[in-house]
Structures are given as C-alpha cells and as structure tokens.
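Asker: Below are the sequence and a predicted model; questions follow.
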Amino acid sequence: MNAFSSYAQQHDSGISHQLPDNLNYLCDINLEKPHFLIEGILPRNGLSAIVGPSYCYKTFIALDMALSVAACLPFHEMDTQQGTVIYVNGEGRYGIMTRINAWCQSKSLDPKRLPFILSKSPINLRDPAELAKLLDIYQNIPDVRLIVIDTLNRNAGGMNENAPVDMAEFVNACSSMVHHFDCAVCVIHHTGKDTSSGARGHSSFYAALDTEISVKKLGDHDVQMICSKQKDAPEFETMQFIAVSTLDSIILEKTETRKANSKNKLTADQKLALECLQELIEANTATNGDVAGKNVHLDKWRHEFKRRHTGDNDKSKNTAHQRARNTLVSLKFVEVKDDFYSLGDKTT
C-alpha cells in the first residue's frame, strides 16, 4: 500500500492527516468560483494592474474604482463589495485630492466620511521594513478590501523594471499584501515606447497578474477600459468613458463604446436626443434670434427627450439621455458649456 492509499483510507474514515498549509491532496480541494470586489472586473483576492501610456486617465479610473469600493456604490452599474481602501500615492496629494473631491461632489458624498486611506508619499515596497509597516495596519484595520499602488515606478525604490530579480521582489511584496489582508491589490503602471507591447518592464509582472486592464485614450475626452487579461473568469466587455469637468478636476461618465476609426452611426436613443436638441434650437432661434437661440439648457433638453422616449420609468429615461448626450458630445455632434448645449461641427 502506497502513502496515498493509506491516506485515502484514513480520509474516508474521517481521520485527518496533516499536510503543510500550502499543500493539499486533490480530494481535499473544494473549488469555488472567483469572487469579485467589483463585479466581473476586479477579483476580491488577487493582483491586478491598470496599464497605459501617460495622460490617458489611468489614475482617474483607479480612483473611480477605489472610491466606489469605499463608498459601497456600483462602479458604473457593476456591484462592489464595501471595505477600507489604502491608496499608496506616489505623485503628490494635491492633485489626488482635487480628483477625489470632484468624484465625491458628483455623488453628493463627503470624502471625510469614507474609509479611504491616502499615503503622504511613495512607499518602497521592495524595502522589507517599509512593507512591514504597511502590513501592520491589519492589526487595527482588518477590513482592507483594496490597495492601489500609484505607480509601480514610484513605489519600487528606483528598481530596474527590466531586471527579473527586481521585478520579482516587487511582485512578491504585492503578493504578501494580497495574502496578508485577503484583499485586491491594483498597480498602476505605464506602457513602454511601443504601447502595443503592453506593460513596461520584465514580462514576469504580466505573468503574475490575475487581471490586467489596458487604458486607451480616444481623442481629447474619451477613454476606453479594456480587459487584456482575466485569468480565472471571462474577460469583461470594453467600457468607454468621457471626461467631464467637475470642480477643479474631471470625472469619468460612461458612454457608448465605439471603435476609434469606426463610422459614427447613431443609435435610436442618440438620434432621438439629437433630434430633440435640433428642434429646441430651431424653436429658440425663431423666438430669440440666431445668437441667443442656438444654446439649450440641459434640463430643457432632457425634459423633451424624456417626454418622447418610450422607457419604462423616469430613471431609465434619465440614464438613456445621459448616455446619448455623452456620446453625442464625444463624437462632436454636440458641444457643451456650463450645461448649455449647442450643435457641433458634424451637425451644422
């Protein structure tokens, strides 16, 4: 009788045979479907990355996710699990705080009431002493659900990103946080000069990821969030956002997903919204003249759209108008200033 046959008999008899914590026989493994911190996007326990070139709204997407988790709000209709967020910020508090305040303003929330921890400066995660201080937070705050590292370069102690040993030290530090807090760790990282080649640095970083989110900017105001890796679940569908000015910063509002070079074919809701705006402008112009009549306030446009839309309820009509409006602006059919809308170059 071999060792496993002996173990199997003991197992069937209810006798426990202790193995090291990280080793199990197949008969002792009970697999569960992956659990998500953000539905279908961010695993509850794992390492993820948001990757893209500079100035493509990576931090805005990360903050949108992180603040949604802290506030227990859906991330653009995707359910979240609420918990404390630790945001390891490597690029200055002032800019991050203006973005946080803008997001909270858009949700009518007080940022001071959110379980959101923001670092004063970068943390060298490859330094065992600094990593230990971060892990010690668990003693007082056991409900950490998400740790955001912004960015890899700023929080890795000047590592050589192309060196396998240096990258392994960084990845191991991230894995330590995942297992210690039983949480999600999300790293913001840059692409190289060839953006099509993915994340900058050694390939072991990509290999270690459970989820990779690639960020692609379209034009001046639009950005796409693309799933470029989802190890243990189906890849989520590409999401597209438009940057909207709020306070001294911007927020991202979801809009229709489109290809960068596709023909601008409008949906039924977009056609209805554009038609409503055109008719309101025509009526305004007839009454107030060309200059005063060419702009229509958001409330008036939305009211006319909802009056003619066939949605089931007021909420669905508001959502349909918001998405159609954002897309029309991003496609330059419509222009906006201070909540007053006019026809864009592609329409006139």
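Answerer: Sure thing, it's come through. Numbering: from 1, shown residues only.

Asker: CA only for contacts and neighbour counts going forward, please
Answerer: OK.

Asker: Tell me, how many residues neighbour the nearest residue to S249 once chain neighbours are set aside?
Answerer: Using Cα to Cα, 6 or more residues apart in numbering and skipping the chain neighbours, the partner closest in space to S249 is R99 (5.6 Å). Other residues near R99 come to 21 when the count uses other Cα atoms under 10 Å.

Asker: Now do the same contact list for R99.
Answerer: When the contact criterion is Cα atoms under 8 Å, 6 or more residues apart in numbering, the partners of R99 are 60, 248-251.

Asker: which one is L247 nearest to, not counting chain neighbours?
Answerer: Across the structure, with Cα to Cα, 6+ apart as the measure, the residue nearest L247 apart from its sequence neighbours is A102 (5.7 Å).

Asker: One more to weigh against that first structure:
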Amino acid sequence: MNAQIDRINGKAEQAEARDITPRPSRFNVLSRQQLDELPEPTWLVDNVVPSEGVGLIIGQSTAGKTFVALDLIAHVLLGRAWFDHQVTPSRALYIGLEGGPSRIRKRIEAFENLHDVRIPVESIFDSVNVADDDTLADLCNVATDYDLVVVDTLAQAAAGCDENSAQDMSTVINALQRMQRASGGVILAVHHLGKDTTRGARGHSSLYAACDCVLAVTQNGQMRTVSNDPQDGGKLKDGEPASHTFTVASYADSAVIFPADGQAPDTPKLTPNERMALDTFDAAVSDGEAEDGGWLHLDAWREYYYERSTADTKDSKAKAFKRSRDSLSNYGYINVSNDYYSR
C-alpha cells in the first residue's frame, strides 16, 4: 500500500516539475444532473419532423417527392396542420436544383389558388455543391435564417460524389450536419430510392443511418403514400409511426396534393390516346429510360408511344403523340423543360 502511495506521489511531483496545467476541453461534458435538465425533443411537424436534425424525403422518380416537399414547406410557413399533424410556424428555404424555377412557381401558385393564400416561400435555384468548402460555407451562412431547409435533390447538390462510396457520403453527411448546426433547425434532402426499392435510399447505407427522420414516398397507381414508418422505408427516432395516403391532381396549370379523404377538383377525362401517352411515359420511366430526377427525353417517350400506337402512318402517330403530349401538359399531368418531361 505504501509503495502505491509513493508511486502516485512520484507521478504528481513529476507533473508539477513539468508545470503541466489543465487546458480547457473543447468537449462539453455533461453531468448526470445536467443530462436530466436537457429539454424534451420538440417537433416542427408533430411526430414526423423534429425541430432539429437532418432527414430525407425519398421515393421513386415519379412518386411525388417534390410535391411532398413543397406541400410540407407551405404548411410549415402557414402554420397549418400537415396531414393532421400539428405544425410549428417557421421560416423555410427551398433549394431547387432540378426542373427550374418556372415549374416550382407553377406548383406553388396552384397551392395558393386552391387554398386562397400567399405562401412566403424563399428559394434558391443557383447551382450548389455541398462538397465544395466555399459553397458549403455560403450555404451555412444562408441557413442561419431558417428553421427548415429543403435541398431538392441531394444528387444535384453533391455533383461528382459517388453515392456508393463511404468516404464521399461521409463528406455529404458532414455537409448536411454543418448546415444543420448553422441553422439550428432541420435540413431535409430530397433523394431517390435505389434500384432495389426494398433497401431504401439510393447509395451508401451510412446516409440513412445518419438521418434523424426519413419520409418515404411511394406510389400505387393514382394513390400515393408518405410515411415515416421503417416498414415503409421511413425512419423516426422519436414519436409514433405515421402513414398518410394522397393523390396528386391537376389544378391551375399545375398539380397539388390532396389527402386521400380530401376532395380533389374535377380533372379532365383522358382520351384513349392521352391515356396511352401517359401509360407509355410511365412504362419508359419504369424501364429506366429516365435520367436523374425522373426526367424523360422526348425521343425515348416517342419510341414507346409509337410502338403501342395503332395509327396507320408515322405522320399520324406524330400528330396524335403531339396532341396527347400537349393535353397532358395543359392538364398538369406532366412537366416539360427543353424536350425533357417529368411527372
């Protein structure tokens, strides 16, 4: 026992001789009492989206991810319940990197016209790359003014990064977390499902693992579902699993979300040719012909339509295809940008 005391005293004397003084730690060490005094988790959207954290809105190319994102933003800005979940009124920023501002403006205007409101949404449509240090620093500065930031899509915001690389995805995750710390709110990134939809978000599994919440958007015919239930591909760390069905119906030169128990406006009945055009569009997308973001080139769509058309001549097929294409665009079933189309 005395020998142990002597060794301890000896080490103390050596430390004193080297004049070692404790340095402040950069880590915030919490006592057990301080842990008890931490506030309870709070919600931006009750039991669905936390007030703080990083999350995803995932789904197949035509499932309606951007519709869900914009609908969520609108309800947060207006302080209105979202699918019966209470909402904390908050400032929100939409970073739109696919489709362009005109398409997004039409969708926002359709929501405004339907609900007779003005949505004070703020948006960025400039190209961004969260893997670039200077760009990320600028985004962090911007994010400080918002409680909710939606990045649509993650693939466009991380151009050049390999989604299947643990190292690259670590960079992306770190970028989203830095934006979150700057904001103090929640960052939601719109992302695609992988080819195997049962395995969740496309790319390395570390992305899903790092998320505090995931909203999975799926489609079955005209009916669509948004869910945070892990069984549906969603995720939640607190709260209760929630799943809601909805439709996307054309309205005011675009389309809007209607809950399954809500009343959608009357939509024009499609002619057989218009229905065939829409079906062939979906078939081409389902076969993997669409590019990132679900945008299908006119040539790819035309090939599928011509194969199914029973018109006698190529000219007749061309005229029927154009009429159907124009009608679907006017009805709000599809969006168009420089010979590329999306749902």
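Answerer: All right, it came through fine. Computed from a predicted model, the values in this text were never measured in an experiment.

Asker: TM-score for this pair?
Answerer: Here the superposed chains carry a TM-score of 0.66, computed using TM-score structural alignment, normalised by the length of the second structure; 243 aligned residues with a Cα RMSD of 2.5 Å.

Asker: hmm, back to that, quick one: map the residue nearest to S249 of the first structure onto the second structure.
Answerer: Under the alignment defined by TM-score structural alignment, R99 of the first structure is paired with R107 of the second structure.

Asker: ok so, going back, tell me the most packed of the contacts of R99 of the first structure, by neighbour count.
Answerer: When neighbours are counted by other Cα under 10 Å, I251 leads the contacts of R99 of the first structure with 25 neighbours.

Asker: isn't it right up against T59?
Answerer: No. Contact criterion Cα atoms under 8 Å: I251 of the first structure and T59 do not qualify, at 11.0 Å.

Asker: The nearest residue to M169 of the second structure once chain neighbours are set aside: neighbour count?
Answerer: The spatial neighbour of M169 of the second structure that comes closest, neighbours along the chain excluded (Cα to Cα, 6+ apart), is E163 at 6.0 Å. For E163 of the second structure, the neighbour count with other Cα under 10 Å is 20.

Asker: and the residue nearest to L247 of the first structure, that's in a helix?
Answerer: Yes. A102 of the first structure: assigned to a helix according to DSSP: H, G, I helix; E, B strand; the rest coil.

Asker: In this structure it contacts A243, no?
Answerer: No. Here A102 of the first structure does not reach A243: they are 11.8 Å apart, not a contact under Cα under 8 Å.

Asker: Spit out the residues that contact these two alike.
Answerer: Common neighbours of A102 of the first structure and A243 (criterion: Cα under 8 Å, 6+ apart): 250-251.

Asker: corresponding residue for A210 of the second structure in the first structure?
Answerer: Mapped onto the first structure by TM-score structural alignment, A210 of the second structure lines up with A208.

Asker: Verify the stated contact: that match with A49.
Answerer: No. The pair formed by A208 of the first structure and A49 falls short of the contact definition of Cα under 8 Å, at 10.1 Å.

Asker: Show me which of the two is the more surrounded one.
Answerer: Relative neighbour count places A49 above the other of A208 of the first structure and A49, with 27 against 17, counting by other Cα under 10 Å.

Asker: what residues are up against the residue nearest to L247 of the first structure?
Answerer: A102 of the first structure makes contacts with 246-251, as judged by Cα under 8 Å, 6+ apart.

Asker: what about it, distance to D248 of the first structure?
Answerer: As for A102 of the first structure, its distance to D248 of the first structure is 7 Å (criterion: Cα to Cα, to the nearest Å).

Asker: tell me the contacts of the residue nearest to M169 of the second structure?
Answerer: Listed by Cα under 8 Å, 6+ apart, the contact set of E163 of the second structure reads 169, 202-204.

Asker: What distance do you get for it to V149 of the second structure?
Answerer: Following Cα to Cα, the distance that separates E163 of the second structure from V149 of the second structure is 21 Å.

Asker: ok, back up a step: and the residue nearest to L247 of the first structure, how close does it get to D64 of the first structure?
Answerer: 11 Å.

Asker: List the contacts of stretch 168-184 of the second structure.
Answerer: 52-54, 130-131, 136, 139-141, 143-147, 158, 161-163, 186-187, 204, 206-207, 210.

Asker: Likewise for stretch 184-192 of the first structure?
Answerer: Outside of stretch 184-192 of the first structure, the residues within contact range by Cα under 8 Å, 6+ apart are 37, 42-54, 58-59, 62, 145-153, 174, 177-178, 197-201.
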